[in-house]
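>>> Any chance you can model this:
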Amino acid sequence: MNLEVFKHIYFRMPTAVRLLLSIFVLMFLFGLVIHLVEPNQFPSIFDGVWWAFITGATVGYGDYVPLTIPGRIIGILLLLSGGGMLTFYITTLAATTINHENKLSEGKVSFNGSHHIVVIGWNERTKQLADMIADKDSNQEVVLIDRTLDKLPYRHYPVHFIHGDPSEDVVLVQAKIESADAVLISADITIDERKADINTILATIAVRGNNQDVPINAEILTISQVDNAIRAGADTVISSNDFMSTLFYHELFHKKHTRPFETVLNLLESQQFNHVPLPDKMDGSTFKESVLFFLENGELLIGVIRDGEWHMNPQHDMELDKDDTLLLLSAW
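Just a heads-up that it's a prediction; the model follows:
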């Protein structure tokens, strides 16, 4: 290896690694020299290197001490050079650590994991979602992409923050979108609804272009943009305005002593919906018979999807067909 190649490699190393390598080389040289100068006092090169590190770190155990004038001169040179380098290394390492944490908080560090969930858009809804995921499964990693945040304290939130526009490939590469298990695109409710939906659709197109298989859940605010979101590649379109309007209606006109919002909230916290095809042996059975069948397995049959139509809590004597999809409730 010639000098230019060595310089090319050495000066492209991280600062902390470069300093550590320099310290090892310097301490080895001092250990070798003191061993050659005082072989009786320092029987091996390792003993000399040990003395160099202990002296350079200003610990000074006193187990190895130079006795001759040349040896003590070497010790003085070691304190002047090696000690300063060790101190500089420690301060540089601390500064590098703090700088890295600041970059994490500023969203400038790429994510290097896999099987993670990518959440696009930071708001109170996604904040609570991140807390719920951390509470249910602390091992599940969440990567947040947002362009409006300048800083997100790394220690305070259980997410890996990436600052940037989610419709740009370079930002999605930083979030390692090709290895993600799922993507949620949350609408920006601080801007015009139509503009927010356009941003959501652009992000959906970019994500689908970088990962053809990842499930994309997109929140759309206006009904007119639902079909466009599906065309863009969204697997599930969450029409939050429709959901809230329906919930408002239930709250206004519910029966006495009923609490629709609390009921839905507690239902979704403890139960999950499952869509399953009708088992072959249940073909031709009634809805009531199927309810009893699934209850034995700890699941509750609440509806049937037939030819694209949803039949929630249908008549108990409704006969089920092999092409039906059953809607079940089961514990998480």
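>>> only C-alpha atoms for contact and neighbour calcs from this point on.
Will do.
>>> Mind jotting down where the strands sit in the stretch 51-200 of the chain?
According to DSSP state E, counting those that start in this stretch, the stretch 51-200 of the chain carries its strands in the segments 117-120, 142-146, 160-163, 182-185.
>>> Which stretch among those strands approaches Leu79 most closely?
With C-alpha to C-alpha as the measure, strand 160-163 is the member of the strands of the stretch 51-200 of the chain nearest Leu79 (42.7 Å).
>>> on contacts alone, who are the packing partners of the closest one?
With contacts defined as 3 or more C-alpha pairs under 8 Å, 6 or more residues apart in numbering; DSSP states H and E, the packing partners of strand 160-163 are helix 69-105, strand 142-146, helix 169-174.
>>> which residues does the residue nearest to Gly107 when sequence neighbours are not counted contact?
Excluding its sequence neighbours, the residue lying closest to Gly107 (C-alpha to C-alpha, 6 or more residues apart in numbering) is Ile162, at 4.1 Å. The neighbourhood of Ile162, defined by C-alpha atoms under 8 Å, 6 or more residues apart in numbering, consists of Glu106, Gly107, Lys108, Val109, Ser110, Val143, Leu144, Ile145, Asp146, Val171, Gln174, Ala175.
>>> if we go to 6 Å?
By C-alpha atoms under 6 Å, 6 or more residues apart in numbering, Ile162 lies in contact with Gly107, Leu144, Ile145.
>>> Surely the second one touches Val119?
Yes: with contact taken as C-alpha atoms under 6 Å, Leu144 and Val119 are classed as touching, separated by 4.9 Å.
>>> Let me know the closest of the contacts of Ile162 to Val276.
Sorting the contacts of Ile162 by distance to Val276 puts Leu144 at the head of the list, at 31.6 Å, by C-alpha to C-alpha.
>>> ok, the closest one - how many residues close by?
Residue crowding around Leu144 was assessed by other C-alpha atoms under 10 Å; the count is 25.
>>> Please provide the structure for the following sequence as well, for comparison with the first:
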Amino acid sequence: MKKIKEYYRKIKFYLKTFLSEPVNKILLIIFGGLALTVYIIYLIEVNKNPEIKSFFDSIWWFFITVTTVGYGDIVPKTVMGKVISIIIILIGVVLVSILSGTVASILVELRLKERKGLGKVNFSGHVTILGWNQHLERVIKSLGEFAGKNFNIVIVNDMTETEFEELKYKFIDIKLKFIKGDFTKENVLKRANIKNCKYVILLADTYNDKSMDKCDEKTLLSIINIRALNRNTKIYAEVVKEKKAKVVLNAGADDVVINGELNHVFLGSLIYSPSYPKLFKELLNSKIKLESIPKNFIGENFNSLFQFYKEKQGKLIIGILRIKKGLTIDDLLSNDSAIDKFIKNKFEEADENFFEDTKEEYEVIINLKDDYVITKKDTSCFVID
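As a prediction, the model looks like this:
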């Protein structure tokens, strides 16, 4: 008995809520009137029209008439039935137009809401990036490089519609979706479908001159709200102050990176494997030295140099430093033609070093092949002691 009363109370509540809208009242009157029309046609035609033998036949007549399709027409035989049919046809034209316009406007409105970031995420297993700073674009790029492009990225921050469209254009091959709002708020996180999110990347939200002091507090509050909605998602956070790292980890983050130049690499690689940042940190903490390449190895292949350092000195070569020669006047002009000689002499007479002050450029080459030939430009090598 209690259950029946509870159901009755719920039905009454929903009906009251539904009828509180004027549009819903009008729709109810229209559909009630149409249902009454179907019943009247059945009563009028059932014994006088061999085509209407049941109530279902009158329903079939109604839908064919109101949509003005005309397929499988059931034609009324009585005068009253024909009059009602004319009215229904006229009403049908108006109703179909209204319904088509309404559906179109709803679809356009949904599309506009999506572009403005006011929609919601319906898919699952996605990567969500919360916050906005100078690392955002590079994080997205790193995600594409480490994890491929067959996944969805949801971006949650306060950027404008135009800024997101520009961002989306830069990463046209990656599936991006935008949710606008304060990512510390639970309702914004729900729109981003954090409940079914696989990974969360929290950037220090410093864009548009936001306070650096409040970034870590905002990150901390976001993690607490995320964990309230999803206990299983992986959270990787960027913090501005190193002393806040432990607090953020205790709040529920799986890993933390300190704000810096290589953050996009660390954060992007974490999605693919949590071991990547550990590898990078080990490399950065290793005793990497820059040593001159012995002159007797010029003209030899890289494998010979690699084996020399490994076997004789117990060191591992991870790369080579090459010096790019600066552009000089001799590179542009030759002594083969009179005009080149004339221009060269004029530069010399001017007593100005237009090209000699050009700074040398450096190039780091890693993962060299064994048959790579060492040249004079390859001056040094990076070794791990």
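>>> Let's have the strands of the stretch 51-200 of structure 1 in JSON lines, adding distance to Phe253 of structure 1.
Formatted as JSON lines, these follow (distance: least, C-alpha to C-alpha, whole Å):
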{"stretch": "strand 117-120", "distance to Phe253 of structure 1": "35"}
{"stretch": "strand 142-146", "distance to Phe253 of structure 1": "38"}
{"stretch": "strand 160-163", "distance to Phe253 of structure 1": "42"}
{"stretch": "strand 182-185", "distance to Phe253 of structure 1": "32"}
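>>> that older thread, okay, the helices and strands packed on strand 160-163 of structure 1, which one's buried deepest?
Comparing these by mean neighbour count (mean count of other C-alpha atoms under 10 Å), strand 142-146 ranks first with a mean of 24.
>>> Can you spell out the matching residue range in structure 2 for that one?
Here strand 142-146 of structure 1 aligns to structure 2 at residues 153-157, judged by TM-score structural alignment.
>>> How far does that stretch sit from its chain's centre?
Centroid separation between stretch 153-157 of structure 2 and its chain, computed with C-alpha atoms, centre = their mean, to the nearest Å, is 6 Å.
>>> with structure 1 superposed, average distance for that stretch?
Between stretch 153-157 of structure 2 and the aligned residues of structure 1, the post-superposition mean distance stands at 1.6 Å (mean C-alpha distance after the TM-score superposition for structure 1).
>>> ditto for stretch 96-112 of structure 2
Per the superposition on structure 1, stretch 96-112 of structure 2 and its aligned residues are separated by 1.5 Å on average (mean C-alpha distance after the TM-score superposition for structure 1).
>>> what range in structure 1 does that stretch sit on?
Residue correspondence for stretch 96-112 of structure 2 in structure 1, counting by TM-score structural alignment: residues 86-102.
>>> Run through who's touching that stretch.
With C-alpha under 6 Å, 6+ apart as the criterion, stretch 86-102 of structure 1 contacts Ala16.
>>> again with stretch 110-123 of structure 1
141-146, 174-175, 179-186.
>>> Quick check: the farthest pair among these?
Taking every pair in those and measuring C-alpha to C-alpha, the maximum separation is 20.0 Å, between Ser179 and Ser186.
>>> out of those two, which sits in the more crowded spot?
Between Ser179 of structure 1 and Ser186, counted using other C-alpha under 10 Å, Ser186 has the larger neighbour count: 24 against 17.
>>> which residues does the more buried one contact?
Taking C-alpha under 6 Å, 6+ apart, one finds Ile120, Gly121, Glu219 in contact with Ser186 of structure 1.
>>> burial of the second one, as a residue count?
What that stands for is Gly121 of structure 1. When neighbours are counted by other C-alpha under 10 Å, Gly121 of structure 1 registers 23.
>>> residue in structure 2 matching it?
Going residue by residue (TM-score structural alignment), Gly121 of structure 1 aligns to Gly131.
>>> List the buried residues of the longest strand belonging to structure 2.
What stands out as the longest strand in structure 2, according to DSSP state E, is strand 316-324. Buried residues in strand 316-324 of structure 2, defined by neighbour count with 16 or more other C-alpha atoms under 10 Å: Leu316, Ile317, Gly319, Ile320, Leu321, Arg322, Ile323.
>>> any idea how far that strand is from the chain center?
Computed by C-alpha atoms, centre = their mean, the separation of strand 316-324 of structure 2 from the middle of its chain amounts to 37 Å.
>>> quick one: the helix or strand just after it aligns where in structure 1?
Once strand 316-324 of structure 2 ends, the next helix or strand along the chain (criterion: DSSP states H and E) is helix 329-332. Aligned by TM-score structural alignment, helix 329-332 of structure 2 falls on no residue of structure 1.
>>> Could you find the closest non-adjacent residue to Tyr272 of structure 2?
Excluding its sequence neighbours, the residue lying closest to Tyr272 of structure 2 (C-alpha to C-alpha, 6+ apart) is Ala147, at 5.4 Å.
>>> Please look at that neighbour and Ser273 and confirm they touch.
No: at 9.1 Å, Ala147 of structure 2 does not count as touching Ser273 under the criterion of C-alpha under 6 Å.
>>> So if I had to pick from these two, which one is more boxed in?
Ala147 (15 against 12).
>>> Quick one: distance of the match of stretch 96-112 of structure 2 to the chain centre.
Average the C-alpha atoms of stretch 86-102 of structure 1, do the same for its chain, and the two points are 25 Å apart (C-alpha atoms, centre = their mean).
>>> Just tell me what Tyr236 of structure 2 corresponds to in structure 1.
Using TM-score structural alignment as the criterion, the counterpart of Tyr236 of structure 2 in structure 1 is Asn217.
>>> Would you confirm that its match belongs to a helix?
No: under DSSP: H, G, I helix; E, B strand; the rest coil, Asn217 of structure 1 falls outside any helix and is assigned strand.
>>> what's the distance between Lys185 of structure 2 and Lys198 of structure 2?
19 Å (C-alpha to C-alpha, to the nearest Å).
>>> more crowded one of the two?
Lys198 (17 against 13).
>>> which one of the buried residues of strand 316-324 of structure 2 is nearest Gly72 of structure 2?
For Gly72 of structure 2, the nearest member of the buried residues of strand 316-324 of structure 2 is Gly319. The distance, counting by C-alpha to C-alpha, is 79.9 Å.
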